[in-house]
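got a sequence here, can you build the structure:
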Amino acid sequence: MAPVPGVAPVAAAAGNRTMAAAGAILIYAVIIGFTDNFVKVIAAEGGLWQFHAIRSVMALALFAVAAPLLGLRLWPRNPRAVAARSLVHGTAMLFYFGSLAFLPVAVVAAGLFTAPIFVLLLSRFAFGEAIGPFRILAVALGFLGTLMVLDPGEGSLSPVLIAPVIGGFLYALGNIATRRWCAGESAETLVAGFFGMLGIYGVIGMAVLALAAPEVPGGAAGFVLRGWVWPSAGFMGWTFVQAAGSLLGILMMVKGYQMAEASRAAVFEYTILPCAAFWSWFLWGEMLGGRALLGIVLIVAAGALIAARSRA
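Below is the predicted model:
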């Protein structure tokens, strides 16, 4: 990944607070695993673009209220770096949320969690960081687990299953950018930029759909193609839950990436897989098959091995 024009790559901060980063990202995983299970409820009547637009307005409004009370610094020190990072992470989330209407959260998260693989590859080949044979082996193990969770069958991946993997690559770019381009920014600045970019995407998407006027399937099948519809109380309520939960969760995730190198912090995000699977079972009674559960075990084991080697 080439540096953003006009933005010098930021050197790694002295020391890696690995365990503190792990704690912050675990909080993120528990919250996001819960809130993302309700996207399919939102998708039954609303659209992806309207969801992002309204959720961003809600999240930024919460920020506007909290900023003076908590002394938050929202304006970026380097607007171009924050905008570039927000663009990459925001695009990744379009692929992620677009898939949630059609697949279980744990399966979509598994596709997204090719990101640590891309983080390590980019860290090695783009920035020359040493990653070591044990971490390479662990990533291979995690990749095998990811394939088991995705369970393409028939030897091929459908476009719906590929979409979270594309999101994973973009997510990896955004995670590296968090540390290298935006190390001097506050976590709240980065989160505000993230929601602002998704809000812009939402408005653009609704405008394009209003002009194109495509035929929209009913229910969750029309999530990506559905433009503006008059929102119900249920849609607004669950979107607010998403906004507040995502705000807190992503804030914790950003703090985790600021406390440790991306190649270290990324492995702890694997905890979202068992968290998402637990909430899917607790809320909807959805159970993953034995193959998928074994895949999650392999992914978590890979994360533990990488964390151990990072501390060493």
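
every contact and neighbour count from this point should use C-alpha atoms.
OK.

OK, contacts around the residue lying closest to Q258 once chain neighbours are set aside?
Spatial nearest neighbour of Q258, excluding adjacent residues (C-alpha to C-alpha, 6 or more residues apart in numbering): R179 at 5.9 Å. Residues touching R179, when contacts are defined by C-alpha atoms under 8 Å, 6 or more residues apart in numbering, comprise 10, 12, 257-258, 261-262.

one more to line up against the first:
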Amino acid sequence: MPVAHQDRTLAAAGMICGYAMLIGYTDNYVRVIAQEHGLWQFHFTRTVMALALLGLLVPLLGLRLRPVNLRAVVARSLIHGLAMVIYFGALAFLPVAIVAAGLFTAPIFVLLISRFAYGHAIGPVRILAVAVGFVGVLLVLGPEAVSGASAAAVLPVLAGALYALGNVATREWCPEESAETLLAGFFATLGLFGALGMVLLTLAPLVAPVGPDGFLMRGWVMPNGPFLLWTFVQAAGSLLGVGMMIRAYQITDAGRASVIEYVILPASAFWSWTLWGELLAPMAVGGMVLIVAAGSMIALRAGAGEPVAPQA
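So this is what the prediction gives:
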């Protein structure tokens, strides 16, 4: 039976939680990478490592990389890649809280795209779950996420809209693609953007501040041991984690999966506390409770036999 006609929300929720724990761990070490190296070199190097690992796994596990619909895979990869470039680019001149809040508007856009582009029904439970989850996100991010916004704050919202479109495309455009095919497209696109960024910064170099503040403005830097180690950990973790996330979007409705994906914030906070001893304010803890509640509403509703909207 084609993947597009199956809906396994509880299995998808488990995959997204696994993805969140993996990505939450690996992303905490970006601060180590950012000490002396740049974002574009990181994307390019991580892509080379990830594709090399994927190439080793293909014959061992009998994976299929050949796309069923090349145009759909390329379009989805470009959309997701552009979303990430805009997101990281906005970090250069906007507070992290505002950028993150913008990206986490994605579940709202998923519901709007699903409803108005594909005619899927969106019930009151899902609408409430999106609202509860987004309020939780704002509480986790703090007052900065809802104050100080300007016209430039449209950029992370645009990233959220593109990220949402890419997530909808995973199920609507690429239902018969293997997760490894979509993984390869995703990493290849980010690697291409990374290479372009390094070329531009070589032709028109910028004076990058010392430490993490110069992450976005650095071009090529001679790799050192910590950079290679943690970029490899990122490549391996992302390969598995993003693969789980892609598969989750293939086996359940994108509107459900996008709300459950809010769990990435509590997962990241857990690893920040475990690895670096960073504690959260009570308001942020309350926000995480709301995030977990939003995901649980979706998962429990599906487990109780919520009708599945017909797929295009």
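
TM value for the aligned chains?
The TM-score (TM-score structural alignment, normalised by the length of structure 1) is 0.88; 302 aligned residues with a C-alpha RMSD of 2.6 Å.

which one of the contacts of R179 of structure 1 sits in the busiest neighbourhood?
Among those, the one with the most neighbours (other C-alpha atoms under 10 Å) is Y257, at 28 neighbours.

and that one, what's its match in structure 2?
Using TM-score structural alignment, the partner of Y257 of structure 1 in structure 2 is Y249.

doesn't L10 make contact with that match?
No: if you go by C-alpha atoms under 8 Å, Y249 of structure 2 and L10 don't touch, sitting 11.9 Å apart.

sorry, back to before: check the gap between the match of Y257 of structure 1 and T45 of structure 2 for me.
Note on Y249 of structure 2: its distance to T45 of structure 2, by C-alpha to C-alpha, to the nearest Å, is 27 Å.

any chance you could map the helices in structure 2?
Applying DSSP state H to structure 2 gives helices spanning 9-27, 30-33, 39-61, 70-90, 96-103, 106-116, 124-141, 154-172, 179-203, 225-251, 254-260, 264-276, 282-303.

quick one: those as JSON lines, columns for distance to F215 of structure 2 too.
Written out in JSON lines, the entries for the helices of structure 2 read as follows (distance: least, C-alpha to C-alpha, whole Å):
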{"stretch": "helix 9-27", "distance to F215 of structure 2": "14"}
{"stretch": "helix 30-33", "distance to F215 of structure 2": "9"}
{"stretch": "helix 39-61", "distance to F215 of structure 2": "6"}
{"stretch": "helix 70-90", "distance to F215 of structure 2": "10"}
{"stretch": "helix 96-103", "distance to F215 of structure 2": "14"}
{"stretch": "helix 106-116", "distance to F215 of structure 2": "25"}
{"stretch": "helix 124-141", "distance to F215 of structure 2": "21"}
{"stretch": "helix 154-172", "distance to F215 of structure 2": "18"}
{"stretch": "helix 179-203", "distance to F215 of structure 2": "12"}
{"stretch": "helix 225-251", "distance to F215 of structure 2": "13"}
{"stretch": "helix 254-260", "distance to F215 of structure 2": "28"}
{"stretch": "helix 264-276", "distance to F215 of structure 2": "20"}
{"stretch": "helix 282-303", "distance to F215 of structure 2": "27"}
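
tell me which of those sits nearest to G211 of structure 2.
Each of the helices of structure 2 was checked against G211 of structure 2 via C-alpha to C-alpha, and the shortest separation belongs to helix 30-33, namely 9.0 Å.
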